[in-house]
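# kindly generate the corresponding structure for this input.
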Amino acid sequence: MSCNCAKNQVNNSIVKKTSSSSCPNDGKCTTNLIENKSLNIKTDATGAIYYELTDNSKTSIIKFEYNKTVDTTFQDNSYREEVLFEIPNQFDEINLKDDKLELVKMIFGKHCFCKGQAGIFTIIKGKLNLKKKEKTTSFNLEFEILNIDHKIKKISGTIK
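Modelled structure (predicted):
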């Protein structure tokens, strides 16, 4: 008898790292553009939100991630926040505020050992400005998640 190992599928999406100016001093941040993907927001049986990225030639995802520098000798000591939103591949300018952020499927994730605070949340209070000029996309985002403490409240970046 022999066993057949599962083979990793090749991911056809293109990920571009970008510059960002919104990182707290106590951690590291990355901003990525994940091209030709769509953000599918789902809810599990307990009512918790999760997401999947699926192929879509008309949209791309901007993902900002903050990882706090922690003492790794302690168990369950990690802390991460992320913001994801979907943008059309073809646009000149997008300006959205509060409940209109739903148009770009904007979500915030807080991943930590912090009961009642961890999870993925829909962002419905904030302001997003995106501009595309030639092959450069710039964005500014300010947001708030009600009843959740979070370090990231403003994000700005440039994607070339």
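
# make it CA atoms for all contacts and neighbour counts henceforth
Fine.

# in the chain, which spans are helices?
Read by DSSP state H, the chain holds no helices at all.

# so for stretch 143-155, what gets flagged as buried?
Of the residues in stretch 143-155, 143-145, 152, 154-155 count as buried by neighbour count, 16 or more other C-alpha atoms under 10 Å.

# quick one: end-to-end length of it, please.
End-to-end distance of stretch 143-155 (C-alpha to C-alpha, to the nearest Å): 9 Å.

# Proceed likewise with the subsequent sequence, for comparison:
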Amino acid sequence: MKYLTILLFTVLFTCDSVQENLNENKIMSSNNWCPDDGKCSVTKYENTNLFLKTDEFGNNYTDTTEGENIVLKFEYKRLNTIDAEDSDYTELIWIELKNLEDSFSVSNEDLKNYNVVFTRLCFCRGQTGNYPIKSGKLEYKKEKDNKYIKLTFNNQTVPQVLKFVETNL
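The predicted structure follows:
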């Protein structure tokens, strides 16, 4: 009986069913960019690289791997309406930052150097997926200990709710 108790405690305290991503860090943001009808969050992934890949059906998807960059994920989730099925609606903005030593400002075609991706998830036939952002302006300002990033954009492919996102890092 003594061995069974020891075995039970060993199994209970050594098994971990939830895998934690050590590179993930939620950022407290003012969320002044968040629409009133939803909840928003910003997640920072350190030592991570972001890739926009295409599957065998021609659909784009995002993939992250361990690397040397910082990836920011801005998330907007619209609050569901009780009387509507399939009313889930989410927009994600992904930004990969390679070097945060100096302030910078880039726009339009130069956004591809920062791997900026818009993701739309909803029951919107033919209008969901992951799209590279090619029209907009990405600004990063570094002043002493304060780091600030802002993206103003238009994806020009599918409808969007978010027009800009920003946060302190």
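
# can you pull out the strands in structure 2?
Here structure 2 has its strands, by DSSP state E, at 24-27, 38-45, 48-54, 60-66, 70-78, 89-97, 104-107, 117-122, 129-132, 136-143, 146-153, 164-168.

# surely T59 of structure 1 is in contact with N40?
No. The pair T59 of structure 1 and N40 fails to qualify as a contact (C-alpha atoms under 8 Å) at a distance of 11.8 Å.

# and the two? which has more neighbours close in?
Between T59 of structure 1 and N40, counting by other C-alpha atoms under 10 Å, T59 is the more crowded of the two (18 against 12).

# OK, contacts around the counterpart of the more buried one in structure 2?
Matched to structure 2 by TM-score structural alignment, T59 of structure 1 sits across from N69. N69 of structure 2 makes contact with 46-49, 96-99 under the criterion C-alpha atoms under 8 Å, 6 or more residues apart in numbering.

# ok, S156 of structure 1 next?
If you count contacts by C-alpha under 8 Å, 6+ apart, then S156 of structure 1 has 20-22, 138-141 around it.

# distance-wise, check E81 of structure 1 relative to K153 of structure 1.
11 Å.

# my error: substitute C114 of structure 1 in the last question.
From C114 of structure 1 over to K153 of structure 1 the distance is 19 Å, taken as C-alpha to C-alpha.

# same list, the strands of structure 2, but as a markdown table with distance to T14 of structure 2 please.
Formatted as a markdown table, the strands of structure 2 follow (distance: least, C-alpha to C-alpha, whole Å):
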| stretch | distance to T14 of structure 2 |
| --- | --- |
| strand 24-27 | 23 |
| strand 38-45 | 27 |
| strand 48-54 | 28 |
| strand 60-66 | 26 |
| strand 70-78 | 31 |
| strand 89-97 | 35 |
| strand 104-107 | 47 |
| strand 117-122 | 37 |
| strand 129-132 | 38 |
| strand 136-143 | 43 |
| strand 146-153 | 39 |
| strand 164-168 | 37 |
